[in-house]
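Peer 1: sequence isn't available, so here's the structure alone:
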């Protein structure tokens, strides 16, 4: 089997599934309870004076 064809079949099946799971994990992590407070603290870091 040709290398390109094998990689293409992998990307079409398991690669797509992995990217979908990663996307859902990022969305769920962003929208988790308590995430707003952590995001607000992180957003204020550049504005704090030393």
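Peer 2: Sure, I can see it. This structure is a prediction, so every number in the text was calculated from the model and none was measured.
Peer 1: CA only for contacts and neighbour counts going forward, please
Peer 2: Noted.
Peer 1: mind checking how far residue 15 is from residue 50?
Peer 2: 45 Å (Cα to Cα, to the nearest Å).
Peer 1: between these two, which one's more packed in?
Peer 2: The neighbour count for residue 15 versus residue 50, taken as other Cα atoms under 10 Å, is higher for residue 15 (14 against 3).
Peer 1: after the longest helix along the chain, next one along is what?
Peer 2: Longest helix in the chain, counting residues (DSSP state H): helix 16-30. Sequence-wise, the next helix or strand beyond helix 16-30 is helix 35-44, with elements assigned using DSSP states H and E.
Peer 1: included below, for side-by-side comparison, is a second structure:
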């Protein structure tokens, strides 16, 4: 049983880390994509608007 847990934990740590690194890269690319710049600038200025 202990060997199974250790193997499963190592698998989850390795592939979980890889999954989150890839996910972070996708989110970062989306946030920095030039096409989305205006959308994020508009959202950043919402608190300064006087409606």
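Peer 2: Right, received. Where do you want to start? On a predicted model such as this, the values are computed, not experimentally measured, just so you know.
Peer 1: let me see the TM-score of these two.
Peer 2: Aligned and superposed, the two chains score 0.71 in TM-score terms (TM-score structural alignment, normalised by the length of the first structure); 48 aligned residues with a Cα RMSD of 1.9 Å.
Peer 1: ok so, going back, the longest helix of the first structure against the second structure, how far on average?
Peer 2: Once the two models are superposed, helix 16-30 of the first structure sits on average 0.9 Å from its counterpart in the second structure (mean Cα distance after the TM-score superposition for the first structure).
Peer 1: give me the helices and strands touching that helix, please.
Peer 2: Helices and strands touching helix 16-30 of the first structure, by 3 or more Cα pairs under 8 Å, 6 or more residues apart in numbering; DSSP states H and E: there are none.
Peer 1: that one versus helix 35-44: what angle between them?
Peer 2: Calculated by axes from the mean of the first three to the mean of the last three Cα atoms, to 10 degrees, helix 16-30 of the first structure forms an angle of 80 degrees with helix 35-44.
Peer 1: now helix 16-30 of the first structure, how far from the centre of its chain.
Peer 2: In terms of Cα atoms, centre = their mean, to the nearest Å, the centre of helix 16-30 of the first structure is set 5 Å apart from its chain centre.
Peer 1: which other residues reach that helix?
Peer 2: residue 35 (Cα atoms under 8 Å, 6 or more residues apart in numbering).
Peer 1: any buried residues in it, and which?
Peer 2: Within helix 16-30 of the first structure, no residue is scored as buried using 16 or more other Cα atoms under 10 Å.
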